[in-house]
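Have a look; sequence and predicted model below, questions after that.
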Amino acid sequence: MTTALPMNVPMSGLPERVRIHEVGPRDGLQNEKGTVPVEVKAEFIERLAAAGLTTIEATSFVHPKWVPQLADAEELFPRVAALASSGVRLPVLVPNDRGLERALALGATEVAVFGSATESFAKANLNRTVDEALAMFAPVVARAKDAGLRVRGYLSMCFGDPWEGSVPVEQAAAVGRRLLDLGCDELSLGDTIGAATPGHVTALLDALTGGGTPLQRVAVHFHDTYGQALSNTLAALQRGVTTVDASAGGLGGCPYAKSATGNLATEDLVWMLNGLGIDTGVDIGRLTATSVWMAGQLGRPSPSRTVRALSHQEQQS
């Protein structure tokens, strides 16, 4: 696919490179109603790697009862594990000790736990209070670290909750610090329902740094419910964040928060970063072609504006 590129006009105060944490194969597909064949998932991951993405969240070792779409984790992971030899990181989500055990048995080297900044979502997603969830994660994180694994801590509902409304900045920061104190190497701040705006993002990042958390250990994970994902990302980059979660083609949602729409589209993110002169290592043409292919597998167009624009240009050329 021949791809138009934005004019490269850097802005001061931004990082030279951003690592994209691609969540499409896990977060992007987990809420699909129809089962996506394991062969398609494996090819999706392989295509994303070929497009230059070096961190691709492959799957989740959650009980199939809760997320049926990811019931094939044991079959999928071995199909793509060889990508690690070429430097591709393949983190997986583990909700508890049993999930970690399954991941370890397959040779996973990076895992993630998934917490909540609010009591309502902790109850809906994990059937526990925030304190109980953190207590459940503590031995999981400790065991993973003892095994030499890298551990990420996801924190959902950092900016807004469908049951509780706006989330106080210090509340989200405090739970985030507790996840890091458990031993997580990285904290991903999730805007699960897409309610954040740039000032809110800046305030939360400032609260974390004010409490001693270096932004090198912080990632951001925005949903585009209200069209704010890119502006929120830019605000985070201006504060010093260098890791951004995104989903190829804008796929995704959350099965436990019905107001959560798609993730920030990786193509939209790469387009903006290309224009700012920020290196990602991603070939936007190959990435767009991958999302067009995946949209065909799912039987509907990609919600990504960049995918639609570039694929239209390709059809016209």
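Done, it's in. Note that the structure is predicted; figures quoted are calculated from it, not measured.

Only C-alpha atoms from now on, for both contacts and neighbour counts.
OK.

isn't residue 219 right next to residue 237, touching?
No. Judged on CA atoms under 8 Å, residue 219 makes no contact with residue 237 at a distance of 10.0 Å.

More neighbours: which of the two?
Regarding residue 219 and residue 237, a neighbour count based on other CA atoms under 10 Å identifies residue 219 as having more, with 26 against 20.

And the strands in the stretch 201-317 of the chain?
Ranges of strands in the stretch 201-317 of the chain, per DSSP state E, counting those that start in this stretch, are 218-222, 243-246.

Use this one as the comparison:
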Amino acid sequence: MVKRNTTTDFILLGLFNHTTPHLFLFIVVLTIAVASLNGNVLMLLLILLNHRFHTPMYFLLSQLSLMDMMLVSTIVPKMAADYLTGKRSISPAGCGLQIFVSFTLGGGESFLLAAMSYDRYVAVCHPLRYPILMSWQLCLRMTVGSWLLGAADGLIQAAATLSFPFCRAHKIDHFFCEAPILVRLACADTSVFENVMYMCCVLMLLVPLSLILTSYSLILAAVLQMHSTEARKKTFSTCSSHLSVVGLFDGAAIFIYMRPKSYRSANQDKVVSAFYTIFTPVLNPLIYSLRNSEVKGALKRWLKKYANIKP
């Protein structure tokens, strides 16, 4: 009879090997992760300290930065420590925490991006009614709802994943605990769970994505009716930033969680997971700051102010 053990620590095989090319890639990834944390902290400080940014749009953006910071902080330090020390083990509790946090932030960010698309729709299509249609009360409800829906999904996924008996070698060919990867180690029938996970992904990814596409279809129709070229350009610039973030995030998440099992491979999973957990968070502040004249202006004034302060 096969021995089933759910208490033994898991072994994360990691993203890199101890070779010179992989050491270089590790340094690059670690640099990007640090840049991501710095960029998102800077966005949070700009929004917090500048009263001009105390609006629903920038509040939602601050929550996006907060989610990205938490995601990088949950994944990268453990990955870096495992690579540098060679101790690649992770306890079931630690594994469950990573699953919970990744699903919470992934699902929360998906709904948050939908809320941001609604904000842009109201700002473009109903500017005079913006204070009513996008009130602070509604903004806070959408934000809290995004966090709660993500947390509920994360709790269910983590509890269900760790409820399976694991009778194979507890080696995870990944750099963090991700539910679809961990389920492959289970020695029980996981078909029901995989179907439920698929349905959760439909709700957490495709439903918000459909709302986003609907909002931007209405925005595009409104933009095409504008007579001012400058207004069109400004609107396209703002909305294209949001669509860039949506495309990067949802594309990677759908690839990981909604791809058929026959098309999955460990190397592809690791690369795509690294993209949405490490690279996308550093792109978000860059996209919003480089494509937003108000943010660029505030950043320049802030840097100039502190550069002129003498010790």
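Sure thing, it's come through. Being a predicted model, the structure only gives us computed values, none of them experimental.

TM-score of the superposed pair?
The TM-score (TM-score structural alignment, normalised by the length of structure 2) is 0.24; 120 aligned residues with a CA RMSD of 6.3 Å.

Would you mind measuring from residue 65 of structure 2 to residue 222 of structure 2?
The spacing between residue 65 of structure 2 and residue 222 of structure 2, counted by CA to CA, to the nearest Å, is 29 Å.

Those two: who's more crowded?
Counted by other CA under 10 Å, residue 65 of structure 2 and residue 222 do not tie: residue 65 has more neighbours, with 25 against 15.

helix, strand or coil for residue 11 of structure 2?
strand (DSSP: H, G, I helix; E, B strand; the rest coil).

my read: it touches residue 95, true?
No. Between residue 11 of structure 2 and residue 95 there is no contact under CA under 8 Å: 10.2 Å.

Identify the contacts common to these two.
Listed as contacting both residue 11 of structure 2 and residue 95 by CA atoms under 8 Å, 6 or more residues apart in numbering is no residue at all.

Residue 161 of structure 1 is in contact with residue 121, isn't it?
Yes. Counting by CA under 8 Å, residue 121 is a contact partner of residue 161 of structure 1 at 7.4 Å.

what residues are shared contacts of these two?
Contact with both residue 161 of structure 1 and residue 121 is made by no residue, according to CA under 8 Å, 6+ apart.

what's downstream of the biggest helix by length in structure 2, the next helix or strand?
In structure 2, with assignment by DSSP state H, the single longest helix is helix 92-125. Next helix or strand after helix 92-125 of structure 2 toward the C-terminus (DSSP states H and E): helix 130-133.

Only the buried residues of that following helix, if you could.
130, 133 (16 or more other CA atoms under 10 Å).

helices or strands next to it in the packing?
Packing partners of helix 130-133 of structure 2 (3 or more CA pairs under 8 Å, 6 or more residues apart in numbering; DSSP states H and E): helix 92-125.

Pull out the buried positions in the helix it packs on.
So, applying 16+ other CA under 10 Å, buried residues of helix 92-125 of structure 2: 92, 95-125.

And stretch 266-275 of structure 2, by the same measure?
Neighbour counts over stretch 266-275 of structure 2 (16+ other CA under 10 Å) mark 269-270, 272-275 as buried.

out of these, who's nearest residue 198 of structure 2?
Of all the buried residues of stretch 266-275 of structure 2, residue 198 of structure 2 sits closest to residue 269, with 16.4 Å by CA to CA.
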